[in-house]
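Model the following, please.
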Amino acid sequence: MYSLARSLLFNLDPETAHGVSLRALESLHRAGGVERLFGPAVSDPVELMGLRFPNRVGLAAGLDKNADHLDALGALGFGFVEVGTVTPKAQPGNAKPRLFRLAKHGAIINRFGFNNQGVAHLVENVKRRRYAGLVGINIGKNLSTSVDDALSDYLTCLEAVHGVADYVTVNVSSPNTPGLRTLQFGAQLDALLAPLRERCTALDESAGRRVPLLIKIAPDMSDEEIALVAQSITQNGFDGVIATNTTVEREAVAGHAHAEEAGGLSGRPVFEPSNRIIRALRQKLPDLPIIGVGGIDSPAKARAKIEAGADLVQLYSGLIYEGPGLARHCAKALAEQAGEAR
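Coordinates of the predicted model:
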């Protein structure tokens, strides 16, 4: 059934197809059709970061930047949904076209540039959620805010979302906001993470609930850079890491008509690069919760992410190519994998 829908959607401009798909899913959900079509979510609870995840498969940030479709997406069987990236003020993002399919490679290039309606809009949507799983909120900085002043934007977002988020992810790895990735390393990363940790701890104490802080990192790192990030995560008491964001490398898609488009490459070509980062982090930080994302388009790929060292996984591009049933298929495979390990 999805192969027919995909053939129709792939005749549309990618960003138009994205919007059509979300609106169709929303309509189906409101009519009660999502659960009837796909069945109940897989129950495979896991305790991590003081949270109880209903199963090990989540939706990666970026697909629902404003939490406009949180309940409908959650109904696809995700144990957790991450929304955003959100910025303090609404911004349109980069000029269109900014989304490209590389179907031969099971890949996507995007250069959205944190297009979103602003943190206040997202918070109101999350407040209205009926979705019973966990909700992460991914935060970033506005394009108009300089890299030197980025901390103020992250603090603004953290303070706004703390009351409604189950966890918060600090995104310093998008390639589509100029200069953002320079925040990933050394003194600049410490200067960002330390105040965020301090403010989040104060908010936790005031609210009487602990909201874990995670960082999302890029796959384009040397071994030395991975070591620096691991050190900063430890020193600043962050609760987990999401590995990884999109890549700026193009070797895997060389020769494709869209290969040289600016932006982040996601999907199948990121599978092994993200696994490399996960394995390195697991070696350096044996007890750190890791959410693995990048190139998961089958249950076998989800299992491989866990074998690489991830505790949980997230999907995005795989949903575009394999369809909405992927979440449940992967969750079932990971539940079986966990059972085999016990």
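
all contacts plus neighbour counts: C-alpha atoms, from now on.
Noted.

ok, the closest residue in space to Leu183 that isn't next to it in sequence to Ser173 distance?
Spatial nearest neighbour of Leu183, chain neighbours left out: Leu189 (5.1 Å); criterion: C-alpha to C-alpha, 6 or more residues apart in numbering. Taking C-alpha to C-alpha, to the nearest Å as the measure, Leu189 falls 11 Å from Ser173.

Between the two, point out the one with more neighbours.
Taking other C-alpha atoms under 10 Å, Leu189 and Ser173 do not tie; Ser173 has more neighbours (26 against 19).

For stretch 95-108, buried residues please.
Within stretch 95-108, the residues scored as buried using 16 or more other C-alpha atoms under 10 Å are 98-102, 106-108.

next one: stretch 139-148
Applying 16+ other C-alpha under 10 Å to stretch 139-148 flags 139-143, 147 as buried.

My guess is Glu35 contacts Gly74. True?
No - counting by C-alpha atoms under 8 Å, Glu35 sits too far from Gly74 to count as a contact (10.5 Å).

and Leu70, what does it touch?
Contact partners of Leu70, counting by C-alpha atoms under 8 Å, 6 or more residues apart in numbering, are 64, 81, 83, 126, 129, 131.

who wins for neighbours among those residues?
Neighbour counts for the contacts of Leu70 (other C-alpha under 10 Å) peak at Val83, which has 28 neighbours.

Tell me which helix or strand it sits in.
strand 80-86 (DSSP states H and E).

what's the following helix or strand after that strand?
strand 99-102.

chain center to the strand holding Val83: distance?
6 Å (C-alpha atoms, centre = their mean, to the nearest Å).

this one as well, want them side by side:
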Amino acid sequence: MADLFSRLARSLDPETAHVLAIRALGGWGTLHAPLAGAIPRLAITVAGVSFPNPVGLAAGLDKDARAITGLMALGFGSVEVGTLTPRAQPGNPKPRLFRLVEDRAVINRMGFNNGGLAAGIARAQAADRRGGVLGINVGANKDATDRVADYVAGVAAAAPIADYVTINVSSPNTPGLRDLQQGAALTELLAACGAVRGATPLFLKIAPDLDAAGIDGVARAAIDGGVDALVIGNTTISRPALRSAHGSETGGLSGAPLRTLAADKLREVRAATGGHVALIAAGGIDSGAEAYARIRAGASLVQLYSALVYDGPGLPRRVVAELAECLARDGFASVAAAVGA
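Now for the predicted structure:
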């Protein structure tokens, strides 16, 4: 069934397939599809939040919080929706999503297309989470005159609903957005968002393209600003050797070619933070073995997205099962015991 799903999805235009997948998962959720069975050794607490397993869905798939219950039922321990911006925006012109089949990769330049904060928050509030963890990812409108104010509005609206809120300052598809990862701009942003989050954990999603100085700066700001976790990372604007004809498209690259860069940056951020901030690894994760490697390199949680395009909806359960086998094989009674091992 998963192979059939994947073949059908890949026969369609990428953005059309994306929309149809969300509709299908949204409908499945209304049927109260069961969650995957819990595996006790995979439970982990991060920032005071109890995750049934450390394998999460990265933001970007369910931009408007339309399929939370269906996505939870695939076996994810957490689902992160968004990115939501204060006002609805159409995003960048089409085409803006490209499959690099030969590379098991995706390039996107979507540009935070979403129906706006109010509508997304209302759907998230009404969703049946079925015991899973819900993250809400927030960003700034492309034409915002005060981007910090946009983030503050997002955090303030999402915090009462979400189990955690992620500030996304790392998309390469909104001009100038990544400047907020640097220096005084980041310090100001974190202070302003921290003032409205209440008791809800605040995560920060950063780019895998940061250099050593940039990583050190983010680490200091995150520790000083009370950030509960860093997500490493978003898509990359770098281009390793690619075989696909779409490899020259502009936008953020994700999927298998990002694996080495993302793993290297995870280790660099781990060293820079000294274990004082929880880390969430993303980028090129498509197996339990890769999830396990990131956990041993310092991640408490992992997220995936692009691999679903190629491996279908059965992927989360497979990754969860393989991860449990890796932990058992090496004698770890829990995920937490393996973090940074």
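
rewinding a little: so who does the equivalent of the residue nearest to Leu183 of the first structure over in the second structure touch?
Here Leu189 of the first structure is matched to Leu186 in the second structure, going by TM-score structural alignment. When contacts are counted by C-alpha under 8 Å, 6+ apart, Leu186 of the second structure touches 180, 218, 221.

How many neighbouring residues does the first one have?
With neighbours defined by other C-alpha under 10 Å, the count for Leu180 of the second structure comes to 20.

Also Ile39 of the second structure?
12.

Return the residue of the second structure aligned against Ala302 of the first structure.
In the second structure, Ala302 of the first structure lands on Ala291 (TM-score structural alignment).

Compare Glu35 and Gly74 of the first structure (neighbour count), which wins?
Taking other C-alpha under 10 Å, Glu35 of the first structure and Gly74 do not tie; Gly74 has more neighbours (26 against 15).

Test my guess that that one contacts Glu82.
No - applying C-alpha under 8 Å, one finds Gly74 of the first structure not in contact with Glu82, separated by 9.9 Å.

re the thing from before, the residue nearest to Leu183 of the first structure - that's part of a helix, no?
Yes - under DSSP: H, G, I helix; E, B strand; the rest coil, Leu189 of the first structure sits within a helix.

which SSE is the match of Ala302 of the first structure in?
Counting by DSSP H and E, the element that carries Ala291 of the second structure is helix 288-296.

got the contact list for the residue mapped onto Leu99 of the first structure from the second structure?
With TM-score structural alignment as the matching criterion, the partner of Leu99 of the first structure in the second structure is Leu97. Taking C-alpha under 8 Å, 6+ apart, we find Leu97 of the second structure in contact with 14-15, 106-110.

Kindly report the same for Asp153 of the first structure.
By C-alpha under 8 Å, 6+ apart, the residues touching Asp153 of the first structure are 87-88, 140-142, 145.

Mind doing that once more with 7 Å?
88, 141 (C-alpha atoms under 7 Å, 6 or more residues apart in numbering).

And it, what's its match in the second structure?
In the second structure, the residue paired with Asp153 of the first structure according to TM-score structural alignment is Asp150.

Check the gap between that match and Leu180 of the second structure for me.
Distance of Asp150 of the second structure to Leu180 of the second structure, given as C-alpha to C-alpha: 13 Å.

just to revisit the earlier point, what packs against the strand holding Val83 of the first structure?
Applying 3 or more C-alpha pairs under 7 Å, 6 or more residues apart in numbering; DSSP states H and E, we find strand 80-86 of the first structure packed against strand 57-59, strand 134-139.

Let me have those strands in CSV, extended by distance to Ile306 of the first structure.
Output for these, formatted as CSV (distance: least, C-alpha to C-alpha, whole Å):
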stretch, distance to Ile306 of the first structure
strand 57-59, 11
strand 134-139, 20
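
Can you tell me which of these is packed in deepest?
Ranked by mean neighbour count under mean count of other C-alpha atoms under 10 Å, those are led by strand 57-59, which reaches a mean of 29.

after superposition, how close is it to the second structure?
Following superposition, strand 57-59 of the first structure is found to deviate from the second structure by 0.6 Å on average (mean C-alpha distance after the TM-score superposition for the first structure).

I would like the range of the second structure that aligns with the helix or strand following that strand, please.
Remark: after strand 57-59 of the first structure, the chain's next helix or strand is helix 70-74, criterion DSSP H and E. Counting by TM-score structural alignment, helix 70-74 of the first structure lines up with residues 68-72 of the second structure.

Adding distance to Leu285 of the first structure, write the buried residues of stretch 95-108 of the first structure out as a markdown table.
Converted to a markdown table, the buried residues of stretch 95-108 of the first structure look like this (distance: C-alpha to C-alpha, whole Å):
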| residue | distance to Leu285 of the first structure |
| --- | --- |
| Arg98 | 36 |
| Leu99 | 35 |
| Phe100 | 35 |
| Arg101 | 35 |
| Leu102 | 35 |
| Gly106 | 31 |
| Ala107 | 30 |
| Ile108 | 30 |
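
Mind picking the two most distant members of those residues?
Within the buried residues of stretch 95-108 of the first structure, Arg98 and Gly106 form the most distant pair, 17.3 Å apart (C-alpha to C-alpha).
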